[in-house]
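Undergrad: sequence-free structure coming up:
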């Protein structure tokens, strides 16, 4: 009886995992056809007869990207939108460049867990759990790896004396990103002041000042 219970639990966990990430492919590949006018939950497949090696290839992540912005960081994604062969494979990646003191601000990926590897520099990283909020943070050095669970707010800050570079893998072909400050204070149309006043326990002048800032997205 114990063995039957064990098998049942394994099957339940496996089925749960199947519904917790991008759908699995039902063929060798389904290269994205981003020219189609059909809207589906994902991307329509390109005709396999027209697929070639370039559909599975992306070049250029070896070069530093411009971090001359208010945040001092730049996120360069490689996902189904620019590497069509990722469609249905449930994975993507980003390169993140940091100037000195550069910040990849608090944000979430609604559809993906992220695993980040630091290639150069020194980062302070962390994520916050759902209520009650608890911060899990570490200082990363070259070669260190840190995981940000799916959907949780997380960040990275360059605390070293040089530029920093990281590569992160994400468990979705199109993980999405919601930058907290941009979403709350820079949305269009704007969230009403009285909502933000009460949520942050500040007066209208503070809310108006924050809304007046130029909100920068490094993604």
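TA: Great, that's in hand. On a predicted model such as this, the values are computed, not experimentally measured, just so you know.

Undergrad: Every contact and neighbour count from this point should use C-alpha atoms.
TA: Noted.

Undergrad: mind checking how far stretch 12-29 is from the chain centre?
TA: Offset of stretch 12-29 from its chain centre (Cα atoms, centre = their mean, to the nearest Å): 20 Å.

Undergrad: try this one side by side with the last:
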């Protein structure tokens, strides 16, 4: 009898604490642990579907490239699942500048065109670069500086997946020159001269 009671208690405990998913409740700030869960009664199938990757991004900009993200903010169903996805569009001469994702590793799949991609190791600054063709895949370890450049004469398209629903993004050039950090400090910390720093600040919208 005690064994039966114990089994019922175990089953009830497991079912009451288990959750199949945690669709993000996007109102309010997220945290490193993710967003809080929406009530199951408010979840619909549309929370698990994202349709934006079939549309090319607008590459008319300074980098001739576009990223269409399906991170937790755009795709609430990935909250807590340890994954997300995005589309890369690179026009001729397009580039995704040197950047990092502090929250997750990245996997690039080339859908169309040629993309030269690479990353830099943190231990010895070793550079790993490869020109990828249609169907090729390359991985970029979490937190490492990496980039993608259109290596052909036509548009290139890639799909990137991440090991986190909100991998984060910091583009090095914008981090340096699209803020109000003084030119004097930038010159000292980057070894660039005053003219170069001010030129880059002007191009990228920085001040100081």
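TA: Everything's here; your move. The structure displayed is predicted, hence computed values, not measured ones.

Undergrad: so where in structure 1 does stretch 63-79 of structure 2 end up aligned?
TA: Per the alignment by TM-score structural alignment, stretch 63-79 of structure 2 matches residues 71-87 in structure 1.

Undergrad: show me where structure 2 has strands.
TA: Here structure 2 has its strands, by DSSP state E, at 65-70, 84-90, 95-100, 106-112, 115-120, 127-132, 137-140, 146-150, 156-162, 170-171.

Undergrad: Ok, which of these comes nearest residue 201 of structure 2?
TA: Set against residue 201 of structure 2 and scored by Cα to Cα, the strands of structure 2 come closest in strand 170-171, at 14.2 Å.

Undergrad: mean distance, the closest one to its aligned residues in structure 1?
TA: Strand 170-171 of structure 2 differs from its equivalent in structure 1 by a mean of 0.2 Å after superposition (mean Cα distance after the TM-score superposition for structure 1).

Undergrad: residue range for that strand in structure 1?
TA: Going by TM-score structural alignment, strand 170-171 of structure 2 sits over residues 178-179 in structure 1.

Undergrad: Contacts for that stretch, please.
TA: Contact with stretch 178-179 of structure 1 is made by 105-110, 217, as judged by Cα atoms under 8 Å, 6 or more residues apart in numbering.

Undergrad: what does the match of stretch 63-79 of structure 2 contact?
TA: The contact list for stretch 71-87 of structure 1 (Cα under 8 Å, 6+ apart) reads 29-34, 42-43, 45, 55-58, 65-67, 91-105, 173-174, 216, 218-219.

Undergrad: run the last query once more with 7 Å
TA: Residues outside stretch 71-87 of structure 1 that contact it (Cα atoms under 7 Å, 6 or more residues apart in numbering): 30-32, 43, 55-58, 65-67, 92-99, 102-104, 173-174, 218-219.

Undergrad: coming back round to it: farthest-apart pair in the contacts of stretch 178-179 of structure 1, please.
TA: Largest pairwise distance in those, by Cα to Cα, is 16.7 Å, between 110 and 217.
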